[in-house]
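> structure here, sequence nowhere to be found:
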């Protein structure tokens, strides 16, 4: 997949030679940051001169994610108001995801207004401008949009290509100010209806599930209606985000291009999707699916740390349990935790590796076949033949890793595109889907686990 990505990139910019590339990648959500950072690493490792602008919306995330030093990084402390509001919203929304089935219209409107304010503030955040030859260096602190000197210096860099995730209108507004002729929009999930509309690509919601769809591609009339409604809500939310970000530019420069104009001018749209796994749909030539480009077969991605060998060798079967980096197992309702622990205890011949944020708080309650860890080498474990299956929330990064490794999974979707991802795996015969309420049902969990261990039909082959 790295090879396919490189071919498209070189076709885009011409001869195979180093180019100056600017990547806009705010610290906001872990999976999004890692996806753009990996893309920047691939380009830098290919010999290109890569600079990454990284506003620290989430300062905790900025401290926890390790970045390779193969590229120049322009970091900022960000707007303290944006950070505080983001953390407030995480406590109010992310921690409730285990118990709330779906947000009410009023709560969705409240979240939309708050996140729009976060994005507006981060567009005016402060940056650290590094010297030419240093990876991390402080030269001067300046405002991103409102500082003419910074914009002028970035303009003088004469970047050949600029890349941003499609959900950040601020990045594309900045690229327009810098007169970058070649821009690329990136989606860390499947293409959204708003992006499709901006580039003139049909969404075809009657049979293609949108980002927030709860059904697969074999839809009933009710499913189709839900698909249309959820896509419309998604477009409304992001249109409001983009409206607030555009206002930052208009306060400084007067009339400014809207989101659709900026995106329509992009040369390519890179989508975190795998054409062999995702739902079939018509795409434009400028839309390129690069899902799995980060799942290389390098030693870094396949070599399992030695300390995990004893865990995998302890029993005939081993199961990995992880719900990603945003939604924490420690925030689960107690009846969910109890359901999982009782199920684990009822299957003493199976080792369960559970990514749990505070093992000490749960240690007294677990049976001896449960291995708790604050961190797990997920990609390496999935590629190991001793791992039987994966219990996951169905984030797209995990979904791609599951498919790439050919590992069966039980998916418990929590929010966002995770139900779509779960249905995507299930239609290939690679997964069972459970509702999060099933986590408290020991019989339902036990039956699902035994079915997964005893059936060969769940093996994915790509």
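Sure, I can see it. Small disclaimer: the values here were computed from a predicted structure and weren't measured. Numbers count the residues shown, from 1 in each chain.

> only C-alpha atoms from now on, for both contacts and neighbour counts.
Will do.

> which parts of the stretch 251-400 of the chain are helices?
Secondary structure of the stretch 251-400 of the chain (DSSP state H, counting those that start in this stretch): helices at 259-264, 299-302, 309-313, 334-345, 359-362, 378-382, 396-405.

> please point out which parts of the first one sit buried.
Translated: helix 259-264. The neighbour-count check on helix 259-264 (16 or more other Cα atoms under 10 Å) flags 259, 260, 262, 263, 264 as buried.

> quick check: the farthest pair among those?
Spatially, the most separated pair among the buried residues of helix 259-264 is 259 and 264, at 8.4 Å (Cα to Cα).

> one more to weigh against that first structure:
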């Protein structure tokens, strides 16, 4: 990686002393409309770091920064309730196809709602803003790419998740089904025949569903709101010409795979500016006095207390009573029996400083749903985990950790006192912590931090006018050419022609030889 130094006179020099163009003071537009604070938490560090480096950002989000930065103009969007937009009960949805259908339907509904927001309406009417670059969250909102055409600027897309099949399709990044599992299937990269068959089927189905149903719906939304642009290209064309794609993953927890130059993994980006703090006094005391250690249980915001059945809560409480370790459970205390609240080995609270808790030396195990943000905090600290995945990519997120001996996975639909007890007993073994620490060292062993990597490549796109040289030539091929079907067809026809000619020649030779043999027999008889 090249070290760039920007001097006060505006000159940027690399480590060899060669001057390159200065990229300070550029104008960025950030579009992060999805109403999930956990998403914005991932993107915010990059925006703040760019602002600190002298760039000016106009950021559209429902979650503006509470501490204002002089180089950031926050345009507050309405915090719409995405659960009202065709999103079914995620705990009733099972299977990769059902997940994709539910998310795509949500995306179609919620993207149309984005364009109803007063801030987005103003951006649509705006004819004066001249941005140098747009940074857009890539999460079921492809119609927003119309802004890239409106402002005629390079686009950097940021994915808050590791990246689904269609995310790689944007940059035409290769995705061999033989060893790259779709992020909706519960497999690692070492798949048997049936798993590879299932992975190939699911990935192909998702591609076809997206191309022939979902994308046309997003296309209709884009053309509805950008109807004044007669030269508006298709979403697929704009996707294939995106300058850069940031993925929220790293090979220490994701399956290793190849990436094109314009696909950059920056997993752990949000940890770059996060410093763990001292715990509140009561929590610090509770942790410090836990001589046998503490087990932390949190399902994030995806399984609120009101959704978890009472029978399941009782199952966990009964399992926890089998251990001498202390337990901290992130849950509304109203849903815990009053008799349990006086248990000195159980502390319940609806609000807990998770990142700070994970750093305490007495923490032994984290029981989690394995959302991507929690996963990265786990990798940062190196804590063994028990995973109860609920939906989406959560089971895929933890598969590598299970393979590496740093996690045990429990099936949410089949949780019993025995399974929880067995999982805790297993993960309390020292080897799980050792494996978690080993993976953490791998995660931290990077030439640049995820934040510095993201900043470097963002400014790289500006320095090189959209960096079209990073884009794969596959974007200029149709599907027939991409899969070499034209070459295969020509080769097949050529081989068939050669075989036909050879067969014809042999037939003629055989016929001639037969005639000669008959003449010879006649002459011999005479």
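Looks like it arrived, so ask away. In this text, all values refer to a predicted model and were calculated from it rather than measured experimentally.

> residue 206 of the first structure: which of the helices of the stretch 251-400 of the first structure is closest?
helix 396-405 (22.6 Å).

> okay, the closest one sits on what stretch of the second structure?
On the second structure, the counterpart of helix 396-405 of the first structure by TM-score structural alignment is residues 372-381.

> contact partners of that stretch?
Here stretch 372-381 of the second structure makes contact (Cα atoms under 8 Å, 6 or more residues apart in numbering) with 38, 42, 161-162, 253, 267-268, 271, 355, 358-359, 368, 384, 394, 397-398, 436-437, 439-440, 443-444.

> buried only: go through these for me.
Applying 16+ other Cα under 10 Å to the contacts of stretch 372-381 of the second structure flags 42, 161-162, 253, 267-268, 271, 355, 358-359, 368, 384, 394, 397-398, 436-437, 439-440, 443-444 as buried.

> so which of those sit within strands?
residue 368 (DSSP state E).

> so what corresponds to residue 196 of the first structure in the second structure?
Checking TM-score structural alignment: residue 196 of the first structure goes with residue 168.

> how many residues are close by its match?
Neighbour count for residue 168 of the second structure, taken as other Cα atoms under 10 Å: 17.

> for it, list the residues it contacts.
By Cα under 8 Å, 6+ apart, the residues touching residue 168 of the second structure are 174, 175.

> following superposition onto the first structure, what is the mean distance for the helix or strand hosting it?
Assigned by DSSP states H and E, residue 168 of the second structure falls within helix 165-170. Here the mean offset of helix 165-170 of the second structure against the first structure after fitting is 1.8 Å, by mean Cα distance after the TM-score superposition for the first structure.

> go through the helices of the stretch 251-400 of the first structure and name the closest to residue 448 of the first structure.
Of all the helices of the stretch 251-400 of the first structure, helix 334-345 sits nearest to residue 448 of the first structure, with 10.5 Å by Cα to Cα.

> coming back round to it: spit out the residues that contact residue 259 and residue 264 of the first structure alike.
With Cα under 8 Å, 6+ apart, residue 259 of the first structure and residue 264 have common neighbours residue 198.

> okay, and stretch 36-50 of the second structure goes to which residues in the first structure?
Going by TM-score structural alignment, stretch 36-50 of the second structure sits over residues 29-43 in the first structure.

> same thing with stretch 348-362 of the second structure?
Counting by TM-score structural alignment, stretch 348-362 of the second structure corresponds to residues 372-386.

> tell me how far the ends of that stretch are from each other?
One end of stretch 372-386 of the first structure sits 18 Å from the other (Cα to Cα, to the nearest Å).

> got it, and stretch 440-453 of the second structure?
Termini of stretch 440-453 of the second structure sit 18 Å apart (Cα to Cα).

> after superposing, tell me the mean distance of the match of helix 396-405 of the first structure to the first structure.
Using mean Cα distance after the TM-score superposition for the first structure, the mean distance for stretch 372-381 of the second structure is 1.0 Å.

> so how far is that stretch off the chain centroid?
Relative to its chain's centre, stretch 372-381 of the second structure lies at 14 Å (Cα atoms, centre = their mean, to the nearest Å).

> also stretch 199-214 of the first structure?
19 Å.

> can you pull the buried residues of it?
199, 201, 203, 205-214.

> give me the buried positions along stretch 495-512 of the second structure.
In stretch 495-512 of the second structure, counting by 16+ other Cα under 10 Å, buried: nothing.

> would you check the span in the first structure matched by that stretch?
Using TM-score structural alignment, stretch 495-512 of the second structure lines up with nothing in the first structure.

> so how far is that stretch off the chain centroid?
56 Å.

> stretch 165-183 of the second structure too?
For stretch 165-183 of the second structure, the distance to the chain centre is 12 Å (Cα atoms, centre = their mean).

> then stretch 218-226 of the first structure?
In terms of Cα atoms, centre = their mean, the centre of stretch 218-226 of the first structure is found 26 Å from the chain centre.
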